[in-house]
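1. sequence-free structure coming up:
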C-alpha cells in the first residue's frame, strides 16, 4: 500500500463562497430599497413629511374622489377643502377596487359598494367600512403619510 499525500482543493473556501453570496444578496436588497420612484415609473414625489405626494388638491373633485391604483388608495373631498383617504381593498374578500363613479367605489369581484366620502358600505356583501388612510395636505399637495 502506498501512501499519497492529499492536497487540498484549490479555489475559494466554503466560508468565502457563503460570504460572497451574502454580500451579493445584500447589495441587491439595498439597491432595490434605494431605487428612485421616477425610475420605476411611479409619478409620486416625496412630500415634506417624507410620504409620497399623490396629487394636487385641484385633482380631487369636490363631492367625489380619485383612485391611486399603485398606492391602493382613494382620496376624496367630501366638502370644499376637506380631504380624506381610504384603502381601495374591498373589506369583503380583499379584492382591489378601481371602479369609481361619482362618490361610489365598486368591487367587481362580488358587487360591494362603498362611499369614498366616508368609507361606509353602500351595498353588501361587505359589512365593514373601508380602512382609513393617513394623508396630509400641505399647500396644494396631498401626501400619503
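-> Ah, there it is. Because the structure is predicted, anything quoted here is derived from the model rather than measured.
2. CA only for contacts and neighbour counts going forward, please
-> OK.
3. residue boundaries of the helices in this protein?
-> Listed in chain order, the helices of the chain (DSSP state H) span 14-33.
4. show me where it has strands.
-> Along the chain, the stretches classed as strands by DSSP state E are 45-46, 52-56, 65-68, 73-76, 84-87, 99-101, 104-106, 113-115, 121-123, 132-133, 135-138, 141-144.
5. what packs against the first one?
-> Contact analysis of strand 45-46 by 3 or more Cα pairs under 8 Å, 6 or more residues apart in numbering; DSSP states H and E lists strand 52-56 as its packing neighbours.
6. mind listing what's buried in the strand it packs on?
-> Across strand 52-56, burial judged by 16 or more other Cα atoms under 10 Å covers 52-55.
7. next one: the most centrally placed residue in the chain from residue 52, what distance?
-> With distances taken as Cα atoms, centre = their mean, residue 71 lies nearest the centre of the chain, 3.8 Å away. The gap separating residue 71 from residue 52 is 9 Å, by Cα to Cα, to the nearest Å.
8. included below, for side-by-side comparison, is a second structure:
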C-alpha cells in the first residue's frame, strides 16, 4: 500500500480554480428556475399549445395549467373573456397560484392581477408574461 500524497497549498490553489468554476456553475444552475428565462417570467420557449375547458375556469377566477413544461395560469375576468400568463413569478421564478382575482406567489408574497398580469404587491417588479389565449366553442387554446 502506498502512502497518500500530501495535499499542499499549491495543489489546492491549482485545483481550486477548476473546482470553484464548477461549483459556481452548479450554484447558478440551482438558482435559476428551469424554463423561467432566468427568472424573467419568460415561458421558456416551450412552443406548442395548451387547452383548457372554458367551463373549468370560473368567471372572475383562474385555473392552473401547463404549456409544455411551463406552468401557466388561465383566467376569465368576465364571461367569455379569457387571458393567460406564464405562472413563473418574475421575482425569483417560483410558480404563482390562482387566488380569486389574483395570482399569489408562495415564495416571497408577490401578487399579480389575474386580468392583466400586473404586479399588485412586490417584491416582484415586472408583470407576468402574457400568452395568447383563444376561445373556440367551449375550449381555450393557449400559445406563446
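-> Cool, the structure landed. Every value quoted in this text rests on a predicted model; they were computed, and no experiment measured them.
9. sorry, back to before: pick the most deeply packed of the strands of the first structure.
-> Comparing these by mean neighbour count (mean count of other Cα atoms under 10 Å), strand 73-76 ranks first with a mean of 26.
10. mean shift of that strand relative to the second structure?
-> Following the fit onto the second structure, the mean deviation recorded for strand 73-76 of the first structure is 0.6 Å by mean Cα distance after the TM-score superposition for the first structure.
11. could you export the strands of the first structure to TSV, including columns for distance to residue 33 of the first structure?
-> Output for those, formatted as TSV (distance: least, Cα to Cα, whole Å):
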stretch	distance to residue 33 of the first structure
strand 45-46	15
strand 52-56	15
strand 65-68	22
strand 73-76	22
strand 84-87	24
strand 99-101	31
strand 104-106	32
strand 113-115	34
strand 121-123	36
strand 132-133	23
strand 135-138	23
strand 141-144	18
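12. how much space between the residue nearest to the centre of the first structure and residue 25 of the first structure?
-> Distance check for residue 71 of the first structure against residue 25 of the first structure: by Cα to Cα, it reads 27 Å.
13. quick check: residue 128 of the first structure touching residue 93?
-> No. If you go by Cα atoms under 8 Å, residue 128 of the first structure and residue 93 don't touch, sitting 11.0 Å apart.
14. which residues sit against stretch 112-122 of the second structure?
-> 61-62, 75-77, 83, 85, 98, 101-104, 109-111, 125-130 (Cα atoms under 8 Å, 6 or more residues apart in numbering).
15. likewise stretch 66-78 of the first structure?
-> 54, 59-65, 83-89, 96, 98, 100, 116-118, 133.
16. from residue 46 of the first structure, how far out is the aligned residue in the first structure for residue 100 of the second structure?
-> Using TM-score structural alignment as the criterion, residue 100 of the second structure maps onto residue 102 of the first structure. Between residue 102 of the first structure and residue 46 of the first structure the computed distance is 29 Å (Cα to Cα).
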